[in-house]
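A.B. asks: mind folding the following:
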Amino acid sequence: MSAVGKVLSRSFRGLGTKISNSFKTAAVDYKTAAKETWASAKNRPLKSSLYAGLFSLGVCLNWTSPTEKQFTEDLVGSVNAVSLLTDSVKNKESDAHLQKISRHMAKGQIRYRNLILFSVVYASDYDKCNKFYESQCKHLQPRWYDTFGQILDIGCFGKYWVLQYKMADYDVDFEELPKDIDGRLDAVKDLMYRLSGVSYFGNPVVPISEQNRPITAAVVSE
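C.D. replies: Okay, the predicted model is just below:
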C-alpha cells in the first residue's frame, strides 16, 4: 500500500471512531435525560400531567391547523350556497362578509400564514404581483399589531371559525325575523351557538362541505 493510501486509511478510521463516539455520547445523554424526566414525573405528577396536556394540545393544534386550500374551498362553497338564495331570504351579514372576502380575493390581496398552532387569513394592502417599492420595502410594511383589523379568519381544529360564525343561519334574514335576545346570557348563548355551528333555532347547521356531497340512496332490507 502506498503512503497516500495509508494516510487515507488512517484518516477514515479516525473519522469513523469520532462518529461512533459522538453517537455513543448522544445515546448516553438521551438515556440520562429520559431517566431524570421519568423520576421528575413520578415526584411531581400534577405538574407533569399539566406539561403533558399542554404538549398534547399543541400537537393537536398543529396537526389540525387548516390549510389555505381548505379556506378557498369553504369560501367557494359558501358563496355558491348564498348565491342560490333570493335577496328576501339570504342573511345580510353572511352575504356582506362573503362579498368582502371575494373583493379582496379578486384583487389578489388574500394572504395565508400558518403560525404552527393555528392559521391566519388576512387581507394585504397590495396585490401578490405588485412589485412597487412601497409593497416590497420591509421598512414600510405595517407592524404586526397594525394588522389585526385586516384579519379575515382564524383557523384551528380543522375549521375556520369566523366563516363558520358568519355562515350560521345564512338562509335566514334576521332583519325581517329579528332574534329574541334578552340580556347578556342570551347574547352569549347565541355567540356560542354560531361558533359551534348550531342554528339560532337550535338545529345543527350542516357544513357547506357536507351539503355539496352527493346523496346516496339507502338500501332498505325487507
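
A.B. asks: please make it C-alpha for all contacts and neighbour counts, starting now.
C.D. replies: OK.

A.B. asks: other SSEs contacting whichever helix or strand residue 19 is part of?
C.D. replies: Assigned by DSSP states H and E, residue 19 falls within helix 3-43. The contact analysis (3 or more C-alpha pairs under 8 Å, 6 or more residues apart in numbering; DSSP states H and E) places helix 3-43 against helix 45-63.

A.B. asks: buried set for the helix it packs on?
C.D. replies: 48, 61, 62 (16 or more other C-alpha atoms under 10 Å).

A.B. asks: quick one: distance of the helix holding residue 19 to the chain centre.
C.D. replies: Relative to its parent chain, helix 3-43 has a centroid offset of 40 Å by C-alpha atoms, centre = their mean, to the nearest Å.

A.B. asks: and this one, please, so the two structures can be compared:
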Amino acid sequence: MAAAAVGAGRGLWAWMARTRLGRWCSALLQDYAAALRETAQGARRRPLASAVTVAALGAVTACGASVPSADSFEAAAVEAAGSLLLLSPGTRSPDAERHVQRLLRRREAGRLRYRHLVLLAVVYEAPPGTGAGAQLYSSRCRYLRPPWRQAPARLLDVGFCGRWWLLRHRLRDCDVNEDEFRALPPRLRRLEPRQLRSEHNERLFLRKYEPAALGTGDQEEEEEA
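C.D. replies: This next block holds a predicted model:
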C-alpha cells in the first residue's frame, strides 16, 4: 500500500512537470512556499511586531465573527419590551420606554433595515411606505427621499462584539423614572457611588433598629447640626 502511494506521488509530480497546467501549479506552490519561508524568517527577526500583528488579525477576525444578526436585534427589542412590562409605570424610565416602543412600531411597519459592515452591523429606519408590499411614490422618487444629513436621526442601533450598544445604553437604568427627580436641585439629581456607602448613611441606616428614646430629639438635632 505504501508503494502504491509513492507511485501515485511520483505520477503526480511527473504530470506537473510534463503539462502546462502542472507547471503553473508547481510554480504557484513554489511561490507560496517562498512567501511562507520569508514570513517565518521575518517573524523570527521581529517577534514583538509579529505578535502584535497576529493579535490584531485575531481581534479583527473575532469582531467580524461576532457581529450580531438581524434576528438577534428583533429578539433583543422584544426582550427589552418584556423587561419594561415587568416594571410598574411609576418606576419605568420614559426614555427607555419611548425608544423600545419606537423600535417595535418600526418593526411592525416593516421599516427596520439591517446592514452588515464587516466588523459591525447597523439597524436604521427606512422612510415610510418602503415595506415589502406597496410602496409610496415618495419612497421611490430620489428627489423626495430624506437627505443624507438626516442619516444620524434614522440610525437606530449599532451591533458590535455580539451586542446592540444603543439599546443596551437605553436600558441601563430602565427602572429609574427621571421625571420624579426633575424638581430637585441639580446637585441632588445625581449621586456618586461614594455617597451611597458613606459612614453617615450607614449610621442613619443602623439607627432605625435602635429603640426610640423620648425627650432626646432636640439633643440629637443639636448634635447633628
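
A.B. asks: hang on, the earlier thing: tell me which of the buried residues of helix 45-63 of the first structure is nearest to residue 180 of the first structure?
C.D. replies: For the buried residues of helix 45-63 of the first structure, the closest approach to residue 180 of the first structure (C-alpha to C-alpha) belongs to residue 61, at 35.4 Å.

A.B. asks: any figure for the gap between that closest one and residue 156 of the first structure?
C.D. replies: Separation of residue 61 of the first structure from residue 156 of the first structure (C-alpha to C-alpha, to the nearest Å): 6 Å.

A.B. asks: intersection of neighbour lists for these two?
C.D. replies: By C-alpha atoms under 8 Å, 6 or more residues apart in numbering, residue 61 of the first structure and residue 156 have these common neighbours: 117, 118.

A.B. asks: where do the strands of the second structure begin and end?
C.D. replies: 112-117, 120-125, 155-160, 163-164 (DSSP state E).

A.B. asks: what's the closest of those to residue 57 of the second structure?
C.D. replies: strand 120-125 (15.6 Å).

A.B. asks: returning to what we had before: with distance to residue 5 of the second structure and mean neighbour count added, can I get the strands of the second structure in a markdown table?
C.D. replies: Shown next, in a markdown table, are those (distance: least, C-alpha to C-alpha, whole Å; neighbours: other C-alpha atoms under 10 Å):
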| stretch | distance to residue 5 of the second structure | mean neighbour count |
| --- | --- | --- |
| strand 112-117 | 47 | 16 |
| strand 120-125 | 48 | 20 |
| strand 155-160 | 49 | 19 |
| strand 163-164 | 51 | 22 |
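
A.B. asks: dump these to JSON lines, plus distance to residue 16 of the second structure.
C.D. replies: Listed next are the strands of the second structure as JSON lines, based on distance: least, C-alpha to C-alpha, whole Å:
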{"stretch": "strand 112-117", "distance to residue 16 of the second structure": "42"}
{"stretch": "strand 120-125", "distance to residue 16 of the second structure": "44"}
{"stretch": "strand 155-160", "distance to residue 16 of the second structure": "47"}
{"stretch": "strand 163-164", "distance to residue 16 of the second structure": "50"}
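
A.B. asks: and residue 160 of the second structure, what's its match in the first structure?
C.D. replies: Using TM-score structural alignment, the equivalent of residue 160 of the second structure in the first structure is residue 156.

A.B. asks: correction: residue 45 of the second structure
C.D. replies: Per TM-score structural alignment, residue 45 of the second structure is aligned with residue 43.

A.B. asks: can you pull the contacts of that match?
C.D. replies: Contacts of residue 43 of the first structure (C-alpha under 8 Å, 6+ apart): none.

A.B. asks: you'd agree the match of residue 160 of the second structure is up against residue 115?
C.D. replies: No: contact criterion C-alpha atoms under 8 Å: residue 156 of the first structure and residue 115 do not qualify, at 10.3 Å.

A.B. asks: distance of the counterpart of residue 59 of the second structure in the first structure from residue 155 of the first structure?
C.D. replies: Counting by TM-score structural alignment, residue 59 of the second structure lines up with residue 57 in the first structure. Look at residue 57 of the first structure and residue 155 of the first structure: by C-alpha to C-alpha, they are 15 Å apart.

A.B. asks: find the nearest non-adjacent residue to residue 81 of the first structure, please.
C.D. replies: residue 208 (7.5 Å; C-alpha to C-alpha, 6 or more residues apart in numbering).

A.B. asks: can I assume the one you found is in contact with residue 77?
C.D. replies: Yes: with contacts counted by C-alpha under 8 Å, residue 208 of the first structure reaches residue 77, the gap being 5.9 Å.

A.B. asks: spit out the contact partners of residue 160 of the first structure.
C.D. replies: The contact partners of residue 160 of the first structure, taken as C-alpha under 8 Å, 6+ apart, are 66, 71, 153, 154.

A.B. asks: can you pick out the most distant pair from the residues you listed?
C.D. replies: 66 and 153 (11.1 Å).

A.B. asks: number of nearby residues for the nearest residue to residue 60 of the first structure once chain neighbours are set aside?
C.D. replies: Nearest residue to residue 60 of the first structure, sequence neighbours excluded (C-alpha to C-alpha, 6+ apart): residue 157, at 7.6 Å. Counted with other C-alpha atoms under 10 Å, the neighbours of residue 157 of the first structure add up to 16.

A.B. asks: contacting residues for residue 157 of the first structure?
C.D. replies: Residue 157 of the first structure neighbours (C-alpha under 8 Å, 6+ apart): 60, 61, 64, 65, 66.

A.B. asks: the last one -> the second structure?
C.D. replies: The criterion is TM-score structural alignment: under it, residue 66 of the first structure has residue 68 as its aligned partner in the second structure.
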